[in-house]
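*Asks:* missing the sequence, but the structure's below:
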């Protein structure tokens, strides 16, 4: 029987031989592929969004517009993993009269258990892969909800979780030897008692917060040339303003951001890698561009350079 060849996107971590300093592929707002325009808006949404969504005359139409401009990924967690994504950027919230915790972005999306199930299944099938999960925004969360989420993560991943440690000593070789496959960033002091989680002081993710391509690149160039003794996320994302959305009322974030993703991918390719101190690169709608292959190729070049 012919031996099955591994998917080229499944082995990109193999190019990072020692330190966890290669560029990890990630998705921005990873859990937004299933936002529900028929449900309610997330507590904590802006007053303008809440007023539009709750308007009895235009509420449903408004939520359709909100959905099109809030969805940042089209692929579910399993397909993201298969494509090569190893970092998940998550906003989570509870829902009134519901025991589940959801991935959100203005609207409610997939359940967090969808993420944990997909990652757990993938890691069992790929024992040398490492996945990073970043919980960085919490809405309608009380102390008991943090305990609920922490308990879920510990019960699903168990001994696969790499505990918080000195980042300078964290290597893939060490993780493989210790049979660790998951790094969980939990950016809330509510879980300080759990040694399994990396807290907010271990990761930085500068947000350009602009709809302008050139300003975004200028911001990233400025921020990513600074050294940090922590994980550094490069947010290659444009943020539409209200005026942007009004101008493209019946458009979508996906169509609006397509030219930028191509431009951002080129920026990654031509920028001097030695000048940018980053570990993780994220953007929107990763399946629509050469983004993934570009990052993989850069990691290959980095390893070759270190070997010579």
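*Replies:* Cool, got the structure. The structure presented is a predicted model; accordingly, all values stated were derived computationally and were not measured.
*Asks:* could you use CA atoms for every contact and neighbour count after this?
*Replies:* Fine.
*Asks:* just how off-centre is the host helix or strand of residue 298 within its chain?
*Replies:* Assigned by DSSP states H and E, residue 298 falls within helix 291-307. Centroid separation for helix 291-307 versus its chain: 20 Å, with C-alpha atoms, centre = their mean, to the nearest Å.
*Asks:* elements contacting that helix?
*Replies:* strand 24-27, helix 253-270 (3 or more C-alpha pairs under 8 Å, 6 or more residues apart in numbering; DSSP states H and E).
*Asks:* highest average neighbour count across those?
*Replies:* strand 24-27 (a mean of 26; mean count of other C-alpha atoms under 10 Å).
*Asks:* that one packs against which elements?
*Replies:* Applying 3+ C-alpha pairs under 8 Å, 6+ apart, one finds that strand 24-27 contacts strand 87-94, strand 280-283, helix 291-307.
*Asks:* could you dump the helices and strands packed on helix 291-307 into CSV with distance to residue 226 added?
*Replies:* As requested, the helices and strands packed on helix 291-307 are arranged in CSV below (distance: least, C-alpha to C-alpha, whole Å):
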stretch, distance to residue 226
strand 24-27, 18
helix 253-270, 17
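*Asks:* nearest to residue 278, of these?
*Replies:* strand 24-27 (9.2 Å; C-alpha to C-alpha).
*Asks:* can you name the element that comes right after that closest one?
*Replies:* helix 47-53.
*Asks:* please identify the buried residues of stretch 167-184?
*Replies:* By neighbour count, with 16 or more other C-alpha atoms under 10 Å as the criterion, the buried positions of stretch 167-184 are 170-172, 175, 180-184.
*Asks:* okay, one more to line up with it:
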């Protein structure tokens, strides 16, 4: 019986050799939702207008809206380095420009530091863990001009990660750990497609399929994950399966004094882990599993362990192409 694999700072390098040639888009990979939100300051005012929860409550509650927003928008309490050491290998990055458009260097994490300053944590970390692979997905790029995009992408591709970036090939299914290691590459950067022209080291975001459930109950989250699973997936894309629940104004009205972590995030993490634990990477059932507060519920260990718990079972995976079933092995 295969020993259960644990997460940690070097879990990829400890995978069984048979998985070194397994497509990266069908390994079980722990990811963090709104990965940078640990930077958020309760007193921060800079980017409050861009926060929908703040906008919903500011007219009614004034400055108290900032407190409400903080309790319901912060999704992580651990730093990038701490998340990496836990085993997180997919990061959901959301950035915004500040100040005048001509100030092309003013690209920040929302209510946080300059994004390039924050990304230096990744550069330091990969130098100490040469066989680990990180996916950095710029999910939201807000208020950014062409100059902002040019500045950010130039710094990422030339100064920050130049030698460690996997060049774009269009072939997601061909990415394996062995290939990454042979090329001495450790970082895959995903960026909005319309901004990637001319940057051969950046992958456009149409290489990723996102399963976003917009749920407020564990039952609904489970049913939506299962429904998407039953409909199949593309074998040629990363699959980002979100184990998160999202508050609506109606929900907040009835859970006003609660917090995202205790009311929605913890139940959501337990739900997606329960849903995922009987899935099999041999059939591409799971890929990037994303959660809030990734230090909780033994999240990283449970996701990583799926990779060594391959479960032989009958499954019809000879579907017609339009079913988008994953035909990998």
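*Replies:* Now that the structure is in, tell me what you want to look at. All figures in this text were calculated on a predicted structure; none of them were measured in a lab.
*Asks:* make JSON lines from the helices and strands packed on strand 24-27 of structure 1 and add distance to residue 111 of structure 1 and mean neighbour count to it.
*Replies:* Output for those, formatted as JSON lines (distance: least, C-alpha to C-alpha, whole Å; neighbours: other C-alpha atoms under 10 Å):
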{"stretch": "strand 87-94", "distance to residue 111 of structure 1": "9", "mean neighbour count": "23"}
{"stretch": "strand 280-283", "distance to residue 111 of structure 1": "21", "mean neighbour count": "23"}
{"stretch": "helix 291-307", "distance to residue 111 of structure 1": "26", "mean neighbour count": "16"}
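*Asks:* with residue 107 of structure 1 as the reference, name the closest of these.
*Replies:* Each of these has some distance to residue 107 of structure 1 by C-alpha to C-alpha; the shortest is strand 87-94, at 9.8 Å.
*Asks:* which residues of structure 2 does the closest one align to?
*Replies:* Mapped onto structure 2 using TM-score structural alignment, strand 87-94 of structure 1 covers residues 90-97.
*Asks:* what about that stretch, how far off from structure 1?
*Replies:* After superposition onto structure 1, stretch 90-97 of structure 2 sits on average 0.9 Å from its aligned residues (mean C-alpha distance after the TM-score superposition for structure 1).
*Asks:* show me where the stretch 51-200 of structure 1 has strands.
*Replies:* With strands called from DSSP state E, counting those that start in this stretch, the stretch 51-200 of structure 1 shows them at 87-94, 101-105, 107-111, 131-139, 182-186.
*Asks:* chain center to the third one: distance?
*Replies:* The reference is to strand 107-111 of structure 1. With C-alpha atoms, centre = their mean as the basis, strand 107-111 of structure 1 stands 15 Å off its chain's centre.
*Asks:* run through who's touching it.
*Replies:* The contact list for strand 107-111 of structure 1 (C-alpha atoms under 8 Å, 6 or more residues apart in numbering) reads 31-37, 39-42, 66-67, 70, 100-104.
*Asks:* tilt between it and strand 101-105?
*Replies:* If you take axes from the mean of the first three to the mean of the last three C-alpha atoms, to 10 degrees, strand 107-111 of structure 1 sits at 140 degrees to strand 101-105.
*Asks:* my read: residue 206 of structure 1 touches residue 236, true?
*Replies:* No. Taking C-alpha atoms under 8 Å as the definition, residue 206 of structure 1 is not a contact partner of residue 236, at 9.8 Å.
*Asks:* of these two, which one has the most company?
*Replies:* residue 236 (25 against 14; other C-alpha atoms under 10 Å).
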